[in-house]
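K.L.:
fold the following.
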Amino acid sequence: MPSILCEENDGIALVTINRPEVLNALNIDVLQRLSELLDALKTRESVRAVILTGAGAAAFSAGADIRYLHRATPLEVREYARLAVRITNQIEDLGKVTVAALNGYAYGGGLELAESCMLRIAARHAMLGHPEVRIGAVAGFGGTTRLPRLVGKGRAAEMLLRGRAVDAEEALKIGLVQGIADADQLMDETGTIVRDILQQSPAAVRLTWEALHRGLNMTLEESAALGADLFGLAASTEDFRTGTRAFIEKTRPAYRGR
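P.N.:
Next up, the predicted model:
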């Protein structure tokens, strides 16, 4: 069976990490195939959103392939991590709505993939964490960068330094996930959220994500200026006129992505 599955329906691509026998651990094959698929989805006009999940009921992804790490050289480990970092950057810069549906364990590198998505929805039984220090390692796929931006430096430090996992309820409380659903309702709940975003102006959604994502790496003044610039850019679209006219006329806007 292929290690990555992709199913497209109504503009939404469901991407599934497909190694349930090892809790969807991320080996080289998974990462390479995922990178290739993301490149293809980025330019596929029929796809407006991507939902990333794991096969089976146990895990989204338990993270890096520890057996590979144990036998790999330091240079091989670095290249492996750089490939994973490139994938997280691909997800952030995809130009599509990206949501992780965490159907079970999301540990280490698996959680780092989820952290690069716009939003994360967790099954009620899911556990999330960065246990890397427990095997003498570092969260090297971007976790030390993204986790503190999501939950704050103090909470991130506590999770990363202790290697402690949190359940779905705590993850929601600290802002690591944005919703919880029963296991049999996870994909429906995730799909509802995605479709709600897709009802908005595509340009406004894309520019809002750019302002948020890029702005976090700027000073307050630079970030605010970027927001103003992107606001002006959004005003150049047909959708902006459609949305403002609908507000004035108290009708429902029908965005066309122009």
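K.L.:
all contacts plus neighbour counts: C-alpha atoms, from now on.
P.N.:
Will do.
K.L.:
residue contacts, Gly140?
P.N.:
Listed by CA atoms under 8 Å, 6 or more residues apart in numbering, the contact partners of Gly140 are 81, 85, 109.
K.L.:
among those, the buried ones, what's the PyMOL command?
P.N.:
A single PyMOL command selects the buried members of the contacts of Gly140 (16 or more other CA atoms under 10 Å):
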select buried, resi 81+85+109
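K.L.:
would a markdown table of the contacts of Gly140 with secondary structure be doable?
P.N.:
Formatted as a markdown table, these follow (DSSP: H, G, I helix; E, B strand; the rest coil):
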| residue | secondary structure |
| --- | --- |
| Ala81 | helix |
| Val85 | helix |
| Gly109 | helix |
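K.L.:
same list (the contacts of Gly140) but as CSV, adding distance to Ile28.
P.N.:
What follows is the contacts of Gly140, written out as CSV (distance: CA to CA, whole Å):
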residue, distance to Ile28
Ala81, 10
Val85, 13
Gly109, 12
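K.L.:
mind picking the one among the contacts of Gly140 that's closest to Arg241?
P.N.:
The shortest approach to Arg241 among the contacts of Gly140 belongs to Val85, at 38.5 Å (CA to CA).
K.L.:
now for the residue lying closest to the closest one once chain neighbours are set aside, how many residues are close by?
P.N.:
The spatially closest residue to Val85, leaving aside those adjacent along the chain, is Phe141, at 5.0 Å (CA to CA, 6 or more residues apart in numbering). By other CA atoms under 10 Å, the residues close to Phe141 number 25.
K.L.:
one more to put side by side:
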Amino acid sequence: MIGSQADGRVRRIVFDRPAARNALTTDALEDLEAAIEAVEEPVILLEGNGPAFCAGADLSVVEDLDREGAEAFARRGQRVARTIEESPAVVVAGIDGPVRGGGLELALACDVRVGTPSATFGEPGVTFGLFGAWGGTVRLPRIIGEGDALEFVLSGRVVGAEEARRIGLISRIEAEPHVVAEEIAENAPDALAVLKRRIRDDRERSIQERAEAEAFGELLEAHSADGRSLLE
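P.N.:
Sure, this is the predicted structure:
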């Protein structure tokens, strides 16, 4: 249910269960985590096969869980989202068609989110008495702001690509999201990894700034050691 293929400097990882709109089971989450951890390329493009990006958790699995099982399933999804967030590779979500629930939460863990003109976004759990528990309540307000996050999840409504771009849910609208992944992959891998770590750093500001300066010095030293000129 999870495909993985190298495409130059980009690793394409695919939700590959189109008949179920790429809904995720526990096994699929484990496969996704393993696929992310195995990546050696500097950029990952996360995408869906078929008409949907990812419908989120497979509800046929969820409805059979007891409380203990539900908490374990939530922690499994949270762990996969952290694996995406903490991967040394830059992870681009290329969203075409619907993304819902847990699929949206995994997209929120990505570094860059790109939607096609036909992409739609929703967190419908509230309409049947649940909510996504794969880290979305933490990441969503950080990304789009508390006000828009509350309205979005409390209403359960679906938004299109233009509105998603306006509120910051995605950064670009592209007919072919792989173009963005390839643009990023053209840059120096060591700089990509450092920039991701620095921008993702949520420690106290002075600690972040010190780490930023140290990372800049390390990169410049490595650049000089290679005999390269910044003016070339």
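K.L.:
and the TM-score between them?
P.N.:
Once superposed, chain against chain, the TM-score is 0.93 (TM-score structural alignment, normalised by the length of structure 2); 232 aligned residues with a CA RMSD of 1.8 Å.
K.L.:
these two touch, right, the residue nearest to Val85 of structure 1 and Ile87?
P.N.:
No: using CA atoms under 8 Å, Phe141 of structure 1 makes no contact with Ile87, being 9.0 Å away.
K.L.:
now the helices for the stretch 51-200 of structure 1?
P.N.:
66-71, 74-92, 109-115, 143-151, 153-162, 168-174, 186-198 (DSSP state H, counting those that start in this stretch).
K.L.:
I'd like those as a markdown table, with distance to Asp10 of structure 1 appended.
P.N.:
Shown next, in a markdown table, are those (distance: least, CA to CA, whole Å):
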| stretch | distance to Asp10 of structure 1 |
| --- | --- |
| helix 66-71 | 37 |
| helix 74-92 | 20 |
| helix 109-115 | 22 |
| helix 143-151 | 30 |
| helix 153-162 | 37 |
| helix 168-174 | 28 |
| helix 186-198 | 10 |
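K.L.:
and those: which comes nearest Asn24 of structure 1?
P.N.:
helix 109-115 (8.5 Å).
K.L.:
that closest one aligns to what range in structure 2?
P.N.:
Under TM-score structural alignment, helix 109-115 of structure 1 corresponds to residues 102-108 of structure 2.
K.L.:
grab the nearest non-local neighbour of the spatially most central residue of structure 2.
P.N.:
For structure 2, the residue nearest the mean C-alpha position is Cys110 (2.2 Å; CA atoms, centre = their mean). Excluding its sequence neighbours, the residue lying closest to Cys110 of structure 2 (CA to CA, 6+ apart) is Val91, at 5.2 Å.
K.L.:
quick one: map that neighbour onto structure 1.
P.N.:
Checking TM-score structural alignment: Val91 of structure 2 goes with Thr98.
K.L.:
just the strands from structure 2, written as ranges.
P.N.:
Secondary structure of structure 2 (DSSP state E): strands at 2-7, 10-15, 43-48, 90-95, 98-100, 112-115, 120-122, 158-160, 172-173.
K.L.:
please identify the most buried of those strands.
P.N.:
strand 90-95 (a mean of 29; mean count of other CA atoms under 10 Å).
K.L.:
can you report how many residues lie near Ile207 of structure 2?
P.N.:
11.
K.L.:
whoops, I mixed them up, Gly104 of structure 1
P.N.:
Applying other CA under 10 Å, we find 26 other residues in the vicinity of Gly104 of structure 1.
K.L.:
contacting residues around it?
P.N.:
57-61, 122-123, 125-127.
K.L.:
ok, the residues you listed in structure 2: which stay?
P.N.:
Counting by both residues aligned by TM-score structural alignment, their matches' CA atoms under 8 Å, the contacts of Gly104 of structure 1 that remain in contact in structure 2 are 57, 59-60, 123, 125-127.
K.L.:
any idea which of these is closest to Val30 of structure 1?
P.N.:
Phe60 (13.2 Å).
K.L.:
thinking again about what came up before, tell me how far the equivalent of the residue nearest to Val85 of structure 1 over in structure 2 lies from Gly94 of structure 2.
P.N.:
In structure 2, the residue matched to Phe141 of structure 1 (TM-score structural alignment) is Trp134. The gap separating Trp134 of structure 2 from Gly94 of structure 2 is 19 Å, by CA to CA, to the nearest Å.
K.L.:
how about the contacts made by Pro189 of structure 2?
P.N.:
Pro189 of structure 2 neighbours (CA under 8 Å, 6+ apart): Pro42.
K.L.:
mind doing that once more with 10 Å?
P.N.:
9, 41-43, 88-90, 195 (CA atoms under 10 Å, 6 or more residues apart in numbering).
K.L.:
looking for the alignment partner of it in structure 1.
P.N.:
Across the alignment, which pairs residues by TM-score structural alignment, Pro189 of structure 2 is matched by Pro202 of structure 1.
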